[in-house]
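can you look at this prediction? I've put the sequence above it.
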Amino acid sequence: MEVLNYSETTFEKLPVTVFETPQEGAIYVAHEIAALIRAKQARGEQAVLGLATGSSPIGVYKELVRLHREEGLSFQNVVTFNLDEYYPMQPDELQSYVYFMHEQLFDHVDIRPENVHIPDGTLPIEQVKAYCQAYDKLIEDCGGLDLQLLGIGRTGHIGFNEPGSASTSATRLVKLDPLTITDAAKDFIKEEYVPLRALTMGVGTITKARQIILLAWGEGKAKILQETVEGKISDAVPASFLQQHPHTRVVVDQWAALELTRIKTPWLVGMCAWDDALIRRAVIWLSLKMEKPILKLTDEDYKDGSLSDLLVESGSAYSLNIRVFNGIQHTITGWPGGKPNSNDDKRPERALPAHKRVLIFSPHPDDDVISMGGTLLRLVDQGHDVHVAYQTSGNIAVFDDDARRFADFALDFAQKSGVGANKMQKEHAEVVEFLGHKKLGEEDSPLVQDIKALIRKGEAAAACRFCGVKDENVHFMNMPFYETGQVKKKPLGEADIQAVVDILQEIRPHQIFAAGDLRDPHGTHKVCLDAIFAALARLKGTEAWLDDCYLWLYRGAWQEWDVQDIEMAVPISPEELMRKRQAIFKHQSQKDSAVFPGNDKREFWQRSEDRNRATAERYDQLGLAEYEAMEAFVRYRF
């Protein structure tokens, strides 16, 4: 919701440009860099760029490569200095920033090799100090950085300048923050493999650049971005030092901007153009701020909360409270497939048909039970024809030890039964040989990939049986984009989309449930959702059954929808919560410790239950009925 043109104030101390998608923002930044390169070329000068790594600049580099290939952008006059590198680190390792930069940019453009500078992670420790001083001197000798590209870490670090870094700090060797190490674990498989130190340009080195562009994509960056842009300058948030730089720009997508005051609470900035969604958000915010149920809010509360303008638009607090309360109350239903023989005017789902065909898409083989296991159980219990489609094999999320254990089992079984024992012994030896010499981050062999996929498949099938889903209703799609044997995946392709089209046409569901992490620009969930959207767009207008099909989006294990966004909230009883936990336990390879646990040390069942209980508690705080737990959904209208 836009603030009206006569806004009264701003909390932002840096200029922020918000784009709808990361792709749009990345293209904008790439064209800014291209314009700088071309302007320098026209004057016969070098363009000196400071470059970043990580997920944030990948889209920028992709567009720069396209400009080089399709529009003749030359990098012959470009000199680059990268921000950082892990220490120690060999340049040919998959996790090195040398590898990253060549894979994402340098190998695809005509930059001169001698113009590329990346901190050297192979140096003996006694040479590091002199090397870092020489790195800063070389930047100065090249005339300084014309433009520095930055991402931002969840600790507020820029480069690897962790909290506590001084504003005048130079290029140096630093210790990594535990949170940074946790975030890096996805690239190193396990936290214990992440280097504890890194070489980084200092804050002082960075802020000498003539221009700085800071990138942030996704909801995960929203909180630290708000602290950087609106908070006080502090070494606790090193990125906040950018407030002192006269030519810093911040480029974000709509999800990274969610915590900015003008986006989150625009009534604190100026006059608003009120609609139902913004009114609901404001009233929920006020209720939580005042620690009062919605129906107890008074006119005085609205005035104290800077919402007197809302009273002018909507009347008294009494009528406004009832209106918002009823809207939230109508999201609650114990019948996620619709309640038969009932008036469904105020319910999130249709009463008819009484028994629906339901298709639950699960990006990984456990997302269904983790994110909506209680709803899945209820749909089955209430007689709906429930199908579950596992979009990817999930094979990279299996430990090598588990693959070896199952290979041992297969060999023992073959030898005991006498069926294919010789062939199995040969394949077992192949597995043992590969795993014994596997390097960190190395792609699994096809045989190991197959074993890991079968482990996940068996677990998913067991969970579905426990939930009462028929064996013939369990579908394993094995979408091709995922099958790389590595963390890095292929782009979404035609075969992926067609696989979704095929299963939709086969089942012709009345309801679709899908993982809807729209706010996260990276990851498997986003690609799987894009495939569903593309398939629905292809079928829309050609398949009559789609006219009576609802698409409900659930979120992942870490976060739930905000209350103001929820359109269907399904209460979960203590007994149902325990059944859901037991279904999650069927995924034994993910139990105790997952390969990719993220920044949360809890097990998946604990994250899920805590999230479900928190949603129920939030409804209770607003004055709604008190439940043990809740699963929440947002309807996507296509």
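Perfect, thanks for sending it. Residues are numbered from 1 along each chain as shown.

can we go C-alpha only for contacts and neighbour counts from here?
Noted.

what's the span of stretch 394-407 from first residue to last?
Terminal residues of stretch 394-407 are spaced 18 Å apart (CA to CA, to the nearest Å).

now swap in stretch 189-202 and tell me
Taking CA to CA, stretch 189-202 runs 28 Å from one end to the other.

in it, what's buried?
189-191, 194-202 (16 or more other CA atoms under 10 Å).

count the residues that sit near the residue nearest to residue 396 when sequence neighbours are not counted.
Counting by CA to CA, 6 or more residues apart in numbering, residue 396 lies nearest to residue 485, which is 6.1 Å off, once chain neighbours are set aside. Neighbour count for residue 485, taken as other CA atoms under 10 Å: 20.

contacts only, for residue 485.
Neighbouring residues of residue 485 by CA atoms under 8 Å, 6 or more residues apart in numbering: 395-396, 443-445, 449.

also residue 299?
Applying CA under 8 Å, 6+ apart, the residues near residue 299 are 308, 311, 316-317.

what subset of those residues is buried?
308, 317.

will you turn the contacts of residue 299 into CSV that also has secondary structure and distance to residue 11?
CSV is the format used below for the contacts of residue 299 (DSSP: H, G, I helix; E, B strand; the rest coil; distance: CA to CA, whole Å):
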residue, secondary structure, distance to residue 11
308, helix, 20
311, helix, 24
316, coil, 30
317, helix, 28
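
ok, so of the contacts of residue 299, who is nearest residue 279?
residue 311 (10.3 Å; CA to CA).

tell me the contacts of that closest one?
Residue 311 sits next to 299, 302, 317 when contact means CA under 8 Å, 6+ apart.

could you redo the last one with a cut-off of 10 Å?
Residue 311 is in contact with 299, 302-303, 317, 319-320, counting by CA atoms under 10 Å, 6 or more residues apart in numbering.

one more: residue 355?
Contacts for residue 355 (CA under 10 Å, 6+ apart) come out as 337-340, 379, 382-386, 510.

for residue 173, same thing?
Taking CA under 10 Å, 6+ apart, one finds 84-87, 125, 128-129, 132, 160-161, 197-202 in contact with residue 173.

hold the first one in mind and look at this next one:
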Amino acid sequence: MEHLIKKKSISYEKAGSHEDNRYEKIHNVVFESSSEASLLVAREIADLIVDKNNRGETCVLGLATGSSPIRVYDELVKMHRENGLSFKNVVSFNLDEYFPMNPESIHSYHHFMNEHLFNHIDIPKENIFIPDGTIAQQDIPAYCQGYEQKIKSFGGIDFQLLGIGRTGHIGFNEPGSHYNSITRSITLDQLTREDASSGFHGIENVPKKAITMGVGTVFSAKRIVLLAWGHKKAEVVKQTIEGEILPQIPATYLQEHLNTTMVLNTEAASMLTRFESPWLVGEVQWSEALMKRAVVWLCRKVDKSILRLTDKDYNEHGLASLITEKGSTYQLNIDMFNKLQHTITGWPGGKPNADDSNRPERKSPEKKRVIIFSPHPDDDVISMGGTFDRLVEQGHEVHIAYQTSGNIAVSNADALKFAEVAMDFLPNCKGVDKLQKATKAIEDQRENEIDPLEVRELKGLIRKRESIAATRYLNVPDEQVHFLNLPFYETGTIKKNPLSQDDIAIVKKLISDIQPHQVYAAGDLADPHGTHKVCLDAVFKAMAELKSQSYMDQCWLWLYRGAWHEWEIHEIDMAVPMSPDQVLRKRKAIFFHQSQKDGVLFQGEDLREFWVRAEERNKETAKHYRDLGLADYAAIEAFKRFDY
């Protein structure tokens, strides 16, 4: 195998690597797909292992945990199984571990590494080194010195794999870490603990300390590759690559490492200057999409609406060529105002008997068949409850497809409450034995145990009945509500199975049965659980396989975003405004999902309740439109059309 990502002096042309960009201080490559990027990183690691083995040398790897490197480890396991890649000459040192932490816990990084890599390859167990989260507090300094000496005894780290936290931490080197720091105990930042809270079923269960390699330890590696995926990493990626070196953002120290590459997907790289405002970097080819992005960017920069922008505004902010392209500021402003205005519609299914040449949706057929795919049993109302309500109100045949059961997001306390109500109400019913078995399993459950089948079934039924209550409130007939229970999800754990043909077949059957004119799906690829991504892939693959069917010629795919993120204004193809009354109806629909309110298990880093996040996001979108000089609405839900 040949190296595909090597040194700072080498760029990878297929990816977005710009060596001459004056804003960027760390070599980086950008890929459309994190899967493609992970494969290339895995190949570089494999090349190094093989090269070292051929020379009779040990290959010393520094390894990271978290969601970012999982696909890299999957690819290395695949290379071991299918191509005979051997790890017998590999010694590995992990970056960090929570403290205190039992290595047998499902939350430990020992468990993570075994599950994702070590249990599936032939690395000698004695060659695996992971910080010990069980040592006595007083022994930590000596233990950390020993960890440093062990790394040095193998000649140092040849290749260090890193992720990056939103605080800018690498390993668990939190803000304030010194560039000469070595392996040590550290107190975790609140934001870091919030980011980890979903895996621990609540921030109160996340350890407050960790043992981590220091910045200096990481810096001594001969080669460093840092992975970052998703929009939530975009801000810290920009600070790391383009900002000053600051101890408050430890990752910025990597600017001084001579052989570091940051490997990014497009969302993580989206705030880099060459993507956010490429006209500041060099000459650009002005497409319509780029014009829209530039005008929205300029409005925010100078705090003006579109129609108030002047020649001076454009000239002083690097956009003189855009005026040349369009002929005049007046014409450009009018054109961009109209394009954004035309995204707004109160008729998400198309307005009957209207000129639809400048509308986001077609007027025909007047009554459309619609499928709203919801990854979890509440994403439909959280993400597009107002549009959902409008489609039903305007007479379209709306089907809701809940792709997963959502059972792992129900707490044991809620499950017990519902089970005990049922047993009290019907003490002699046929299913009481099953309920008793489920409640006993919950009461006897120990840490690290997966919910048994009857508990998962109970929790899934809670989510199902909450969903039906919400869809009934929005006047959808029960027969138009579909619970797909895609198999990939049903593991009982946070980690899910890969998408399979069985999952795709279920989605295909629903689409072929209904033959929709519109499909709505969650396009939130940075969902903390990863479930949104797999569910979207199932829709993409199903629609691609059905594309040859004649009815698919009339089927448009609209992507909405979930509770964590919204489309940027320049990305929006359809903006559906909501009145204050509709905002309240959406809120009430969300409230029917009682198990996900007041202490939801997978809150993520945002501690607001889902209905609050949704309302504030919709109000913010409306404000952005208002600030651009467009109509003033209480709230707006946004969608992007996708050509599958």
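Now that the structure is in, tell me what you want to look at. On a predicted model such as this, the values are computed, not experimentally measured, just so you know.

mind checking the TM-score on these two?
Put the two chains on top of each other and the TM-score (TM-score structural alignment, normalised by the length of structure 1) is 0.97; 631 aligned residues with a CA RMSD of 1.6 Å.

mind telling me what element the residue sitting nearest the centre point of structure 2 is part of?
By CA atoms, centre = their mean, structure 2 has its centre lying nearest to residue 526, at 1.3 Å. Residue 526 of structure 2 belongs to no helix or strand when assigned by DSSP states H and E.

the closest residue to it other than its chain neighbours and residue 110 of structure 2, how far apart?
Sequence neighbours aside, residue 230 is the residue nearest to residue 526 of structure 2 in space, at 5.2 Å (criterion: CA to CA, 6+ apart). According to CA to CA, residue 230 of structure 2 stands 25 Å off from residue 110 of structure 2.

circling back: among the contacts of residue 173 of structure 1, name the ones in helices.
If you go by DSSP state H, those have 128-129, 132 in helices.

between those residues, which is nearest residue 424 of structure 1?
For these, the residue nearest residue 424 of structure 1 by CA to CA is residue 128; the value is 51.1 Å.

what does the closest one correspond to in structure 2?
With TM-score structural alignment defining the correspondence, residue 128 of structure 1 maps onto residue 140 in structure 2.

I'd assumed residue 212 was in contact with that match.
No. The pair residue 140 of structure 2 and residue 212 does not pass the contact test of CA atoms under 10 Å, sitting 11.1 Å apart.

give me the common contacts of those two.
In terms of CA under 10 Å, 6+ apart, residue 140 of structure 2 and residue 212 are both contacted by the residues 183-185.

now the residues you listed in TSV, with distance to residue 164 of structure 2 and secondary structure?
Listed next are these as TSV, based on distance: CA to CA, whole Å; DSSP: H, G, I helix; E, B strand; the rest coil:
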residue	distance to residue 164 of structure 2	secondary structure
183	18	coil
184	18	strand
185	19	strand
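
you'd agree the residue nearest to residue 526 of structure 2 is up against residue 269?
Yes. Using CA under 10 Å, residue 230 of structure 2 makes contact with residue 269 at a distance of 8.4 Å.

so for these two, which residue has more residues nearby?
Looking at residue 230 of structure 2 and residue 269 with other CA under 10 Å, you find the greater number of neighbours at residue 269, namely 30 against 20.

aligned partner of that one in structure 1?
Residue 269 of structure 2 maps onto residue 257 of structure 1 when the alignment is built from TM-score structural alignment.

helix, strand, or coil at that match?
Secondary structure state of residue 257 of structure 1, per DSSP: H, G, I helix; E, B strand; the rest coil, is coil.

from residue 28 of structure 1, how far out is it?
17 Å.

helix, strand, or coil at the aligned partner of residue 164 of structure 1 in structure 2?
Correspondence of residue 164 of structure 1 to structure 2, assessed by TM-score structural alignment: residue 176. Of the three states, residue 176 of structure 2 takes coil under three-state DSSP.

is it true that residue 176 of structure 2 touches residue 252?
No. Contact criterion CA under 10 Å: residue 176 of structure 2 and residue 252 do not qualify, at 11.7 Å.

the more surrounded of the two?
Between residue 176 of structure 2 and residue 252, residue 252 has the larger neighbour count (other CA under 10 Å), namely 27 against 12.

return the residue of structure 1 aligned against the more buried one.
That one, residue 252 of structure 2, aligns with residue 240 by TM-score structural alignment.

residue contacts, its match?
By CA under 10 Å, 6+ apart, the neighbours of residue 240 of structure 1 are 13-14, 156-158, 167, 224-234.

any of the contacts of residue 355 of structure 1 buried? List them.
The neighbour-count test (16+ other CA under 10 Å) marks 337-339, 379, 382, 384-386, 510 as buried among those.

what is the nearest of those to residue 581 of structure 1?
Nearest member of those to residue 581 of structure 1, counting by CA to CA, is residue 379, at 16.7 Å.

that closest one should be in a strand, yeah?
No. Using three-state DSSP, the assignment for residue 379 of structure 1 is helix, not a strand.
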